[in-house]
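1. For reference, the sequence and a predicted model appear below.
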Amino acid sequence: MGKTILITGGARSGKSGIAETKALSLAPRAVYIATAEVRDHEMASRVARHQARRGAEWVTHPEPLDLVGALRATDGQGPRLVDCLTLWLTNLMLGGHDWQAEGRALVDALHRQADPVLLVTNEVGGGIVPDNALAREFRDAAGLLNQWVAAAADEVILAVAGLPLKVK
């Protein structure tokens, strides 16, 4: 069974960079499973910056919804970095999908992977209570999904100011 590593932290905490470095410490090449959906110019710029930071050691596998299928399709190709769970959750929720069933399927799939899986996610519950129902539902869903994946993970890293702090 492959190792599962969850990297969490706030916005701009350095989680993606920490995850990329860790993935390439496991093998000379890695697969980047990108969950972002490019819907506007600002998001296109973010994706381009992420892609520019990564080198030829990375193979990108875009998958905004079928994360379990992406893990199945890329197992055997080296470490996989999923960036990020909170964007995946957003895609599921906005698309009307059953995020709880998908989250449970993800946790189940993580136990069956031969190659390592690193997952980046955001800690979203550390601020004020959101002022609208959708934002509160998302915050709660992200918190639960993060707990499920953290429980299944072999290692959990909290990114703070660009520094990795081992939690589990």
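-> In hand now; what should we look at? Numbering: from 1, shown residues only.

2. can we go C-alpha only for contacts and neighbour counts from here?
-> OK.

3. Residue 106 contacts residue 67, doesn't it?
-> Yes: with contact defined as C-alpha atoms under 8 Å, residue 106 reaches residue 67; the gap is 7.2 Å.

4. another structure for you, compare them:
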Amino acid sequence: MTGGARSGKSAIAERLTLELGGDPVYIATAEAGDAEMAARIALHRDRRGSNWTTREAPLHLAEALYATDGAGPRLVDCLTLWLSNLMLAGGDWQQASQSLAAAIPSQSAPVVFVTNEVGAGIVPENALARAYRDAAGLLNQSVAAVSQEVYLAVAGIPVKVK
């Protein structure tokens, strides 16, 4: 599930994950680095309710997929936060992205990913923002290539792309 900011991606992805049946697992990539982000995380947690098992994976996403495979459908929210965590930590985002893309086809339980479309706006003025925009586009392409379905969220409406 991809889309712009506040396009309804997470809520749509939560519904899609629940429709898969079984006990849902939420793989969270966000970290509460400030009060505003903590409030966003709490909002997501409250909306999901208590029937979700949560696993935090701010950096080691492929490992989290392997560890939770078979535990029910998984929702990863979100790839672009995971990417920013990797880049800011000085991690090798290209290797991590390759590992993630390699892990996806081997999963026995379904995985729904949330990610942001960040390249549809103006060219950012600083090098870090441009590198992030480019990396997010490449990450989204690699995950979409190995995914069975891809949806774009537009104004809260899922549009099937693949």
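-> In hand now; what should we look at? Computed from a prediction, not measured in an experiment: that's the story for all the values here.

5. Looking only at neighbour counts, state which of residue 106 and residue 67 of structure 1 leads.
-> Higher neighbour count among residue 106 of structure 1 and residue 67: residue 67, with 22 against 19, using other C-alpha atoms under 10 Å.

6. once aligned to structure 1, how far is the lengthiest strand in structure 2 on average?
-> Longest strand in structure 2 by number of residues (criterion: DSSP state E): strand 111-116. Mean deviation of strand 111-116 of structure 2 relative to structure 1 after superposition (mean C-alpha distance after the TM-score superposition for structure 1): 0.3 Å.

7. How about residues contacting the helix or strand that that strand is followed by?
-> As assigned by DSSP states H and E, the chain's next helix or strand after strand 111-116 of structure 2 is helix 127-146. Residues from elsewhere that reach helix 127-146 of structure 2, judged by C-alpha atoms under 8 Å, 6 or more residues apart in numbering: 80, 83-84, 87, 97-98, 100-101, 104-105, 115-119, 123-124, 150.

8. Burial check on the equivalent of residue 122 of structure 1 over in structure 2, number of neighbours?
-> Taking TM-score structural alignment, residue 122 of structure 1 has residue 116 as its aligned residue in structure 2. Applying other C-alpha under 10 Å, we find 22 residues neighbouring residue 116 of structure 2.

9. show me what contacts residue 116 of structure 2?
-> By C-alpha under 8 Å, 6+ apart, the neighbours of residue 116 of structure 2 are 2, 3, 4, 5, 78, 79, 80, 136.

10. again with residue 48 of structure 2
-> residue 14.

11. From residue 156 of structure 2, how far out is it?
-> Distance, residue 48 of structure 2 to residue 156 of structure 2, using C-alpha to C-alpha, to the nearest Å: 17 Å.
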